[in-house]
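1. return a 3D structure for these sequence lines:
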Amino acid sequence: MTARIQIVGIGDDGLDGLTGQARQIIDSATLIIGPKSLLDKLPKSAARHVAVGSNLDQLQQAIGGVGDSPAVVLAGGDPLFYGIARYLTDTFGKEKFEVIPHVSTMQLAFARVKESWDDAYLTNLATQPLDRVVDHVRTSELVGLFTTKAITPSVVAEALLDRRIDYFTAYVCENLGTPDETVTQGDLQSIRGQSFGEMNVMILVRKQGASDRPSGSDQRRLFGNPDDLFLQSRPKRGLLTPSEVRCIALAELGLTPTSIVWDVGAGSGSLAIEAASIANRGKVFAIEMDAEDYGLMIENAKMFDVPSLVPIHGQAPDAFKDLPNADAIFVGGSGRFVPDLVSAAIARLSSNGRVVVNVSSPDNLVSVQAVLAKANLQQDVRMINIARGQYQLDRVRFAALNPTFLILGRR
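-> As a prediction, this is how the structure comes out:
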């Protein structure tokens, strides 16, 4: 059964860029609904044009008024790629529509700058809060952004520079597919001072070898600091322990101002640094074998001013040899050696000590539980599922972090 309403993607080049099928559908329609900017690209015809903007109620009314006559909804580019098709199919049902996509302007933009977009972070600033987007950009290699009239490339550049993110080359691609097509290349500092047309896509390419940098905020919490306050390791690795998981782990470690703490596999030091803020009259030994992460931990410790932190560049369990016994031990990691590290660490746990192990795989969960049981430790488990709110159109949606397990043990 043929769908009654055709959602047709159209580019900035209008009818010239459409397939024969798409042109035939538009030519046979008696009702065409879409933004005025797209309707103006069509030649005069007997079809009735209904202009709708970004008002979703107005769009719903227009769709609800469609009878049995052939009708078309015009959408920019690919209607299913940050387009209106998902909203319409969710609202009225998929059976009511057929989608005829066009090449997305995002795809055209990546083609113009000759970058593959299969691993890029892609989003639309019309549906995502800028602060959330900046957080994602900070740890990405390649970024594609649909900007808006209010959140222009210059506004994006300003927001990134305010967070000390200056390690991207920027491309602003305007009026793609038209005779007025323009691609502007520059660093974020130069993009910040320029004006661009409304029809643009912004591409960000991370400079080779650039490390993530913290936001530079002067506000510090005792624990649970936002992830972007820390220097972080290479893109797509990020902090080993996100802020929400960090808060729970620190609470379960039962720290006091004089605690002796081990952080085994400390990464760039987020948990160890916050533990050192709590145990400010004790000692926090942060063990990390990766040279890059160890260097970042040193820099983070300087920013947070935690003299009780003792960074150790070494490999566990050999690095345990010269350490004092611990009141609290945190072990984080995803490798098959985690159970062995836990076994070696808890042998050095004080009589009233606690251990918290953070793993992401069920196999490691079971193995670590077996290690704690063999050592006669009382144990408990937390499975943590965290979803962070994101605003899309007029709704709040949630983006889930990877589930993780905390295994708790105490003497």
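2. only C-alpha atoms from now on, for both contacts and neighbour counts.
-> Will do.
3. helices along the protein, start to end?
-> Along the chain, counting by DSSP state H, helices occupy 20-28, 36-39, 56-64, 85-92, 105-113, 130-138, 153-162, 188-192, 243-253, 270-278, 291-304, 338-346, 362-374.
4. any chance of the ones you listed in a markdown table, plus mean neighbour count?
-> Formatted as a markdown table, the helices of the chain follow (neighbours: other Cα atoms under 10 Å):
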| stretch | mean neighbour count |
| --- | --- |
| helix 20-28 | 15 |
| helix 36-39 | 16 |
| helix 56-64 | 14 |
| helix 85-92 | 15 |
| helix 105-113 | 19 |
| helix 130-138 | 18 |
| helix 153-162 | 20 |
| helix 188-192 | 19 |
| helix 243-253 | 18 |
| helix 270-278 | 28 |
| helix 291-304 | 19 |
| helix 338-346 | 20 |
| helix 362-374 | 16 |
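5. looking at those helices, spot the one closest to H49.
-> helix 36-39 (7.2 Å; Cα to Cα).
6. picking that back up, can I get the helices of the chain in TSV including distance to N225?
-> Below are those laid out as TSV (distance: least, Cα to Cα, whole Å):
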stretch	distance to N225
helix 20-28	52
helix 36-39	45
helix 56-64	38
helix 85-92	36
helix 105-113	34
helix 130-138	14
helix 153-162	18
helix 188-192	27
helix 243-253	6
helix 270-278	8
helix 291-304	11
helix 338-346	26
helix 362-374	27
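7. before we compare anything, build this one as well:
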Amino acid sequence: MSPVLPAATSAISVVGIGADGWDGLPARSRRVLGAAEVLIGGPRQLDLLPAAECPGERIAWPSPLRPAVPGLLAAHEGRSVAVLASGDPMFYGIGRTLAETVGAERLHVLPHPSSVSYACARLGWAVEAVETVSLVGRALAALTASLHDGRRLLVLSEGARTPAAVAGLLRERGFGGSRMRVLEQLGSDRERIVNGTAQHWTADPVDALNVIALDLVRSPDALRLGAGPGLPDEAYEHDGQLTKRYVRAATLAALAPAPGELLWDIGGGSGSIGIEWMRTDRSCRAVAVEKDAVRAERIARNASALGVPALQVVTASAPDGLAALPTPDAIFIGGGLTAPGLLDACWAALPPGGRLVANTVTLESETLLARWYGERGGELVRLAVAQAVPVGGFTGWRQAMPVTQWSVTKAGVGA
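-> Prediction:
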């Protein structure tokens, strides 16, 4: 998050503009832009303003944009500043960055219809029933977590080649039969819709200003990945170090992720707990701590394949590798419980209200958890799973190793 600038009295106007440019702006937005001494925006947006009606000094955003915002605004303190944004500035736009930098109270936002509103209007889709995924400045793999049979998605494109990349991802993930529509230059007199399917997509490149509409269709033989915890074990690349499906679901229930929260997944193994924590909500974050470099690389591959490429992987031993990490809302310990000082370090790192969940299958670690349970409370359970398997011509139960799980919420300061 960018630092908030010192308090100031001058307001910053943030004006949304569409592909139709000056002609599509309401009178109020035109007046603000015409009166501004400084006009800041992307080159494409600035070029939409007629010089005669908007005589202010024009400044294009540098790259990278976000680190430059505080200095650029401070340099023009005391002058009337108008910032241009595509569509609605508060929908995946510059408005959020400005609010976090100067404070929302200094902004005067004049929104324009967003590309999502235009797209839904053209398609006859209800805005509230459609999920939107932005690939602007984000990894293509982030789309994977939103792929579900029968769903409708709108994808905000990075540029002209994004639709072809999306089509390739859909084919790889078993969604090649999905209908794709690319809506170009929405709101302008150059609007166009390109139709096709992911399996047979050939329109490359398209106009750089586009939104992709997807009607998702999963192939019957593609692995089904639900929205809840407990993905199939075969969804993961692993070497045997994997919290199995049913124990994983119980573990996520005990961790109780909520939007915006951060998890430490210690002894990451294959990364399954951190990955499924992040899949519960786009704003959830996780750090997987794994001392084995090969496994750490595997965690990153699993995270990308399952739609959460932003999962942070730290290759280090715990507790040594924990010191520089941001404060967690929850901690899961899936390995290394008997490492000297690990539980103490994790407990010290948790804020009041933070949750800790630890799983083990060994008597030594179970003894340690029993002691901590006696001192700190919480819940100590044993999870046992048996699966039906062939026994000759009949069927019997094969018992997996039971897992002892301790879960606890830190009660308060000094607890």
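8. circling back to that earlier point, looking at the helices of the first structure, which is nearest to A46 of the first structure?
-> Across the helices of the first structure, closest to A46 of the first structure is helix 20-28 (Cα to Cα), at 9.3 Å.
9. which part of the second structure matches that closest one?
-> Matched against the second structure by TM-score structural alignment, helix 20-28 of the first structure falls on residues 27-35.
10. now do stretch 93-102 of the first structure
-> Taking TM-score structural alignment as the measure, the second structure aligns residues 103-112 with stretch 93-102 of the first structure.
11. if you drop the residues flanking it in sequence, what lies closest to the aligned residue in the first structure for G174 of the second structure?
-> Mapped onto the first structure by TM-score structural alignment, G174 of the second structure lines up with R164. Residue nearest to R164 of the first structure in three dimensions, not counting chain neighbours: S215, with 5.8 Å by Cα to Cα, 6 or more residues apart in numbering.
12. V127 of the second structure now?
-> V127 of the second structure's closest residue in space is C120 (Cα to Cα, 6+ apart), at 6.1 Å.
13. please apply the same query to Y171 of the first structure.
-> Using Cα to Cα, 6+ apart and skipping the chain neighbours, the partner closest in space to Y171 of the first structure is Q185 (4.5 Å).
14. any idea how far A150 of the first structure is from A328 of the first structure?
-> 50 Å (Cα to Cα, to the nearest Å).
15. which one of these two is surrounded by more residues?
-> A328 (29 against 10; other Cα atoms under 10 Å).
16. which ones are touching that one?
-> With contact set as Cα atoms under 8 Å, 6 or more residues apart in numbering, A328 of the first structure has these partners: L253, G254, L255, S259, I260, V261, W262, L349, G353, R354, V355, V356.
17. buried among those? Need that as a selection in PyMOL.
-> Under the burial definition 16 or more other Cα atoms under 10 Å, those of these that qualify are selected in PyMOL by:
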select buried, resi 253+255+259+260+261+262+349+353+354+355+356
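18. may I see the contacts of A328 of the first structure organised as a markdown table, with distance to L88 of the first structure added?
-> As requested, the contacts of A328 of the first structure are exported to a markdown table (distance: Cα to Cα, whole Å):
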| residue | distance to L88 of the first structure |
| --- | --- |
| L253 | 49 |
| G254 | 51 |
| L255 | 52 |
| S259 | 57 |
| I260 | 58 |
| V261 | 54 |
| W262 | 53 |
| L349 | 59 |
| G353 | 57 |
| R354 | 53 |
| V355 | 51 |
| V356 | 47 |
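19. what lines up with I84 of the first structure in the second structure?
-> Per TM-score structural alignment, I84 of the first structure is aligned with I94.
20. distance between the ends of stretch 70-86 of the first structure?
-> 21 Å.
21. give me the buried positions along it.
-> 70-85.
22. same question for stretch 46-59 of the second structure.
-> Quick answer for stretch 46-59 of the second structure (16+ other Cα under 10 Å): L46, L49, C54, P55, G56, R58.
23. what do we get in the first structure for the fifth one?
-> It stands for G56 of the second structure. Under TM-score structural alignment, G56 of the second structure pairs with A47 in the first structure.
24. ok, now which ones touch the closest residue to its match other than its chain neighbours?
-> Closest residue to A47 of the first structure apart from its sequence neighbours, by Cα to Cα, 6+ apart: T30 at 4.3 Å. If you count contacts by Cα under 8 Å, 6+ apart, T30 of the first structure has them with A46, A47, R48, S69, P70, A71.
25. now render these as JSON lines, adding distance to D131 of the first structure.
-> Formatted as JSON lines, these follow (distance: Cα to Cα, whole Å):
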{"residue": "A46", "distance to D131 of the first structure": "46"}
{"residue": "A47", "distance to D131 of the first structure": "43"}
{"residue": "R48", "distance to D131 of the first structure": "41"}
{"residue": "S69", "distance to D131 of the first structure": "44"}
{"residue": "P70", "distance to D131 of the first structure": "42"}
{"residue": "A71", "distance to D131 of the first structure": "39"}
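26. tell me, what residue is most central in the first structure?
-> H136 (3.8 Å; Cα atoms, centre = their mean).
27. closest to A400 of the first structure out of the contacts of A328 of the first structure?
-> For the contacts of A328 of the first structure, the nearest to A400 of the first structure is V356 (22.7 Å; Cα to Cα).
28. show me where the stretch 251-400 of the second structure has strands.
-> For the stretch 251-400 of the second structure, the strands defined by DSSP state E, counting those that start in this stretch cover 262-266, 285-289, 312-314, 330-333, 355-360, 379-383, 386-391, 394-399.
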